[in-house]
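Undergrad: Here's a sequence, model it:
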Amino acid sequence: MTQQLTDQQLDEIEARAGHLYEYEQQPEEADVLAGTDVPALAAEVRRLRARVSEMENDVALLHALEAAGVDNWEGYDDALARL
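TA: Prediction:
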């Protein structure tokens, strides 16, 4: 598994992509890459990281509830059936 990019690394990638037109022989493609594609990818990475964080919190809550014996609570089986 590759190491997760930091927010700083994502920012640096976006900045480098902004200068891509200086090196690219096809400026229209470079404009799309630097102006649309890379920012969209960085935004998607950040959105997914936020979602993963939410899900990790949900999993931690579930583990805490299970450790407290939630499986013995009334309605537990009904809740599982709704999944």
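Undergrad: C-alpha only now, for contacts and for neighbours.
TA: Noted.
Undergrad: Helices of the protein, start to end?
TA: Under the criterion DSSP state H, helices of the chain are mapped to 7-18, 27-32, 38-67, 76-81.
Undergrad: for comparison, sequence B:
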Amino acid sequence: MKQKLIRATELAEFVYCSKAWHLKYLDGAEVSPVARELQAEANAWHIEQGRSLARGDSYRWAAFAALMLAIILIVFCWLGWAK
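TA: Down below sits the predicted model:
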């Protein structure tokens, strides 16, 4: 009996969803063009969400830096070092 070599990607697909693996490798089912289009749209949406979150993190760090600078300036003025 000839043994089939199992690729790491195939194993990962099985671990992620054994039903999808079964349909793809044992039943030979193909993904419909409509499902591929929906997945492409969903991937684009997720990429945009990731970019939006990254921008939010940048704004948060900028606000934190501005707040720290304001606190330092207030302390300098309070201690009389700004004269």
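Undergrad: Superposed, what's their TM-score?
TA: Scored against TM-score structural alignment, normalised by the length of structure 1, the superposed chains reach a TM-score of 0.48; 48 aligned residues with a Cα RMSD of 2.2 Å.
Undergrad: Name the SS class of residue 34 of structure 2, please.
TA: Per DSSP: H, G, I helix; E, B strand; the rest coil, the local secondary structure of residue 34 of structure 2 is helix.
Undergrad: likewise residue 73 of structure 2?
TA: Three-state call for residue 73 of structure 2 (three-state DSSP): helix.
Undergrad: Distance of it relative to residue 67 of structure 2?
TA: Distance check for residue 73 of structure 2 against residue 67 of structure 2: by Cα to Cα, to the nearest Å, it reads 10 Å.
Undergrad: And for residue 35 of structure 2?
TA: 48 Å.
Undergrad: And residue 46 of structure 2, by the same measure?
TA: 31 Å.
Undergrad: Kindly report the same for residue 57 of structure 2.
TA: Separation of residue 57 of structure 2 from residue 67 of structure 2 (Cα to Cα) stands at 15 Å.
Undergrad: ok, now residue 79 of structure 2?
TA: On the measure of Cα to Cα, residue 79 of structure 2 and residue 67 of structure 2 end up 18 Å apart.
Undergrad: and if you look at residue 14 of structure 2?
TA: In this structure, residue 14 of structure 2 and residue 67 of structure 2 are 50 Å apart, going by Cα to Cα.
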